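Novice: all I have is the shape, not the residue letters:
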């Protein structure tokens, strides 16, 4: 397997050449946040879902909408609130009168039937409604009244959430968290960039974003990403990095046993490898390097590792655990 056909080589060239064009289009409305944009693009190219965490007012919603415009994909925004019901997301059956006076149940599709779903402030709704996304995220389908309805392809859930300690938020279930490829952190901008945002948003309206791709392009990128070769020792490093986060197992570092209650599962290693392939292509390479795995460790692991009460008491964060893992786990054994 590899990138051998002419169509695949064209897709690789298109990805490489379009990276700066994507950034230019997004720069019309988004200032800074280069690392956030890169991680979001990697997630989309790999066909994964993304959780975007940050305080209110940091342009999380604007970023997702702008990315959907660049890729010319259908977009639906769902504002998650405490009274949102599962049927408000997936759709519901209603009784309709047909010609001749007959009545029959008709399924009315919900906003989940689009390419890019912005689940805005996903942690402001109770777990029952959060769970309505699980089947859609994993199977790309929903079930209503015993019938299965496939979703449009490509399909992405890009969910924003406010920091969990804020009032009126609910922690996401671990099973749902694991289905997000990345947890991308959006932080406050440096002073110069924040000033640029103020100047830009209080002046004339920005130029409209121009679409650069189609849905068919995105699906082709997914196929190309999966065909990027990876050396066995690089894949082995990804597996060992994820495994080292699991406490009380053979070979687990002592600090993990002290600081971690629950470690990353198999999906973490799969994400590191698949994300590494997408990052390599976006960087103009056709092979995965150790640097790709290291660069994606934080967004891959931060929502899959649960720190212990002891770690919290000692002021140790999940970011500290990930940094220590990168220092401890050797790249070659």
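Specialist: That came through, no problem. Note that this is a predicted model, so its numbers are computed, not measured.

Novice: use CA for all of it now, contacts and neighbours both
Specialist: Fine.

Novice: show the contacting residues for the nearest residue to residue 143 once chain neighbours are set aside.
Specialist: Distance criterion C-alpha to C-alpha, 6 or more residues apart in numbering; nearest residue to residue 143, sequence neighbours excluded, is residue 149 at 6.2 Å. For residue 149, the contacting residues are 141, 142, 143, by C-alpha atoms under 8 Å, 6 or more residues apart in numbering.

Novice: would you mind listing the buried residues in the strand or helix carrying residue 323?
Specialist: Following DSSP states H and E, one finds residue 323 within helix 318-328. Of all the residues in helix 318-328, those buried under the rule 16 or more other C-alpha atoms under 10 Å are 318, 319, 321, 322, 325, 326.

Novice: do the same with stretch 34-44
Specialist: Buried positions in stretch 34-44, judged by neighbour count with 16+ other C-alpha under 10 Å: 36, 37, 39, 40, 41, 42, 43, 44.

Novice: distance check, residue 292 against residue 216.
Specialist: Separation of residue 292 from residue 216 (C-alpha to C-alpha, to the nearest Å) stands at 26 Å.

Novice: here comes the other one, which I'd like you to weigh against the first:
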């Protein structure tokens, strides 16, 4: 039997909107309170269990197996993904599937994290028994350390008792937020303990904008003869020809030592146009002390600099000498902007 869907008023008058917003802010407020309680607990009753859990995972030579069912299972899936992407090998095993053969995925070198808010979820019994039989470390994320899961675990991360945001106290809301936050806390603590760097992060995130932002400028910059460069003393007549040939809309100016001492942009051309403009040397027109970056700069940082300075090209310098150039178009091509 399918229950009829409750009728919802579709009125969009001010009082209805205010009621909806009040419901939303009440939920967010309760969940924020719950996270604050978890934070307090980490400095008190959760301090020893949490640090013990981090140590267990850190010294493991295997993987972290995360398991749960229902909403806790969904949260467990996300925790496993976060651990795996931050340097801790992990995957999710569904609690029900575990008792139908998936226990074979777990080895004695692994660590198991089991999630259950009540701690008495029947579907976890096979997993609990398996870890106890083969002495596989078991970390529980639950509400009660005296529940079946909590009492069986080597480490019980017993989260604070906070009411669900659901007005009936039934739909997992506050509880799942706390479980997810605890998973994030474990993952990032392990990341920092291992010294997991942004470049390490890139290895596991090669695709999309995130991967592109973690690329280095040196990986996409234009170098050598492709760079638009001219020596001080060059006439603007020659400079304009060079700018047109190179197609970057900018020209770098170097001194006799090869140091980058200025740039000429399309804006500089417009600002200095005059009757004898073409006969002037480039140093009379150039913008001195141009904005530059290093070759080891991440593309994400380069984008921020381009946006903050409202410019479209950047020279890369090493020891004050131009080593390359990038433009906003290059960042768009690799998906970083």
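Specialist: Thanks, I have it. Keep in mind it's a predicted model, so treat the numbers as computed, not measured.

Novice: care to give me the TM-score?
Specialist: With the length set by TM-score structural alignment, normalised by the length of structure 1, the two chains reach a TM-score of 0.26; 129 aligned residues with a C-alpha RMSD of 5.7 Å.

Novice: one step back: what helices or strands is the helix holding residue 323 of structure 1 leaning on?
Specialist: Applying 3 or more C-alpha pairs under 8 Å, 6 or more residues apart in numbering; DSSP states H and E, one finds that helix 318-328 of structure 1 makes contact with helix 297-301.

Novice: after the helix it packs on, next one along is what?
Specialist: For helix 297-301 of structure 1, the following helix or strand on the C-terminal side (DSSP H and E) is strand 306-307.

Novice: next structured bit after that next one?
Specialist: Next in sequence after strand 306-307 of structure 1, counting helices and strands by DSSP H and E, comes helix 309-313.

Novice: can I assume the residue nearest to residue 143 of structure 1 sits in a strand?
Specialist: Yes - using DSSP: H, G, I helix; E, B strand; the rest coil, the secondary structure at residue 149 of structure 1 is a strand.

Novice: mind checking how far it is from residue 262 of structure 1?
Specialist: Distance from residue 149 of structure 1 to residue 262 of structure 1, by C-alpha to C-alpha: 35 Å.

Novice: ok, now residue 292 of structure 1?
Specialist: For residue 292 of structure 1, the distance to residue 262 of structure 1 equals 25 Å [C-alpha to C-alpha].

Novice: so for those two, which residue has more residues nearby?
Specialist: Remark: of residue 292 of structure 1 and residue 262, residue 292 carries more neighbours, 21 against 17, as counted by other C-alpha atoms under 10 Å.

Novice: how about that one, nearest residue that isn't a chain neighbour?
Specialist: Excluding the flanking residues, the one nearest residue 292 of structure 1 by C-alpha to C-alpha, 6+ apart is residue 276, at 5.0 Å.

Novice: which element is the one you found on?
Specialist: helix 266-282.

Novice: name the residues of that helix that are buried.
Specialist: 267-282.

Novice: nearest to residue 232 of structure 1, of those?
Specialist: Set against residue 232 of structure 1, the nearest of those by C-alpha to C-alpha is residue 273 (10.8 Å).

Novice: hang on, the earlier thing: and the helix holding residue 276 of structure 1, what other elements does it pack with?
Specialist: Other helices and strands packing on helix 266-282 of structure 1, by 3+ C-alpha pairs under 8 Å, 6+ apart, are helix 6-27, helix 34-46, helix 215-226, helix 232-243, helix 290-295, helix 297-301.

Novice: beyond the fourth one, next helix or strand please.
Specialist: Toward the C-terminal end, the helix or strand that comes next after helix 232-243 of structure 1 (DSSP H and E) is helix 254-259.

Novice: what's downstream of that following helix, the next helix or strand?
Specialist: strand 260-262.

Novice: who does that next one touch, helix- and strand-wise?
Specialist: Counting by 3+ C-alpha pairs under 8 Å, 6+ apart, strand 260-262 of structure 1 packs on strand 306-307.

Novice: what helices or strands is the strand it packs on leaning on?
Specialist: strand 260-262.

Novice: what segments of the stretch 1-150 of structure 1 are helices?
Specialist: For the stretch 1-150 of structure 1, the helices defined by DSSP state H, counting those that start in this stretch occupy 6-27, 34-46, 60-70, 86-90, 127-130, 132-139.

Novice: can you lay out the ones you listed as a markdown table showing distance to residue 233 of structure 1?
Specialist: Putting these into a markdown table (distance: least, C-alpha to C-alpha, whole Å) gives the following:
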| stretch | distance to residue 233 of structure 1 |
| --- | --- |
| helix 6-27 | 24 |
| helix 34-46 | 21 |
| helix 60-70 | 34 |
| helix 86-90 | 42 |
| helix 127-130 | 38 |
| helix 132-139 | 29 |
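
Novice: which stretch among those helices comes nearest residue 307 of structure 1?
Specialist: helix 127-130 (21.2 Å).

Novice: show me what counts as buried in the closest one.
Specialist: For helix 127-130 of structure 1, by 16+ other C-alpha under 10 Å, it's 127, 129, 130.

Novice: quick one: those residues as TSV, columns for distance to residue 159 of structure 1 too.
Specialist: Formatted as TSV, the buried residues of helix 127-130 of structure 1 follow (distance: C-alpha to C-alpha, whole Å):
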residue	distance to residue 159 of structure 1
127	14
129	14
130	11
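
Novice: for residue 13 of structure 1, state which of the residues you listed is nearest.
Specialist: Relative to residue 13 of structure 1, the closest of the buried residues of helix 127-130 of structure 1 is residue 130; by C-alpha to C-alpha it sits at 38.5 Å.

Novice: distance check, the closest one against residue 160 of structure 1.
Specialist: Counting by C-alpha to C-alpha - residue 130 of structure 1 and residue 160 of structure 1 are separated by 12 Å.

Novice: next: residue 118 of structure 1.
Specialist: Residue 118 of structure 1 sits 8 Å away from residue 160 of structure 1, going by C-alpha to C-alpha.

Novice: which neighbours do the two share?
Specialist: By C-alpha under 8 Å, 6+ apart, the residues touching both residue 118 of structure 1 and residue 160 are residue 61.

Novice: who does the helix or strand harbouring residue 160 of structure 1 touch, helix- and strand-wise?
Specialist: Element membership for residue 160 of structure 1, per DSSP H and E: strand 156-161. Contact partners of strand 156-161 of structure 1 among helices and strands, from 3+ C-alpha pairs under 8 Å, 6+ apart: strand 50-53, helix 60-70, strand 116-120.

Novice: by how many degrees do it and helix 132-139 diverge?
Specialist: For strand 156-161 of structure 1 against helix 132-139, the angle by axes from the mean of the first three to the mean of the last three C-alpha atoms, to 10 degrees is 140 degrees.
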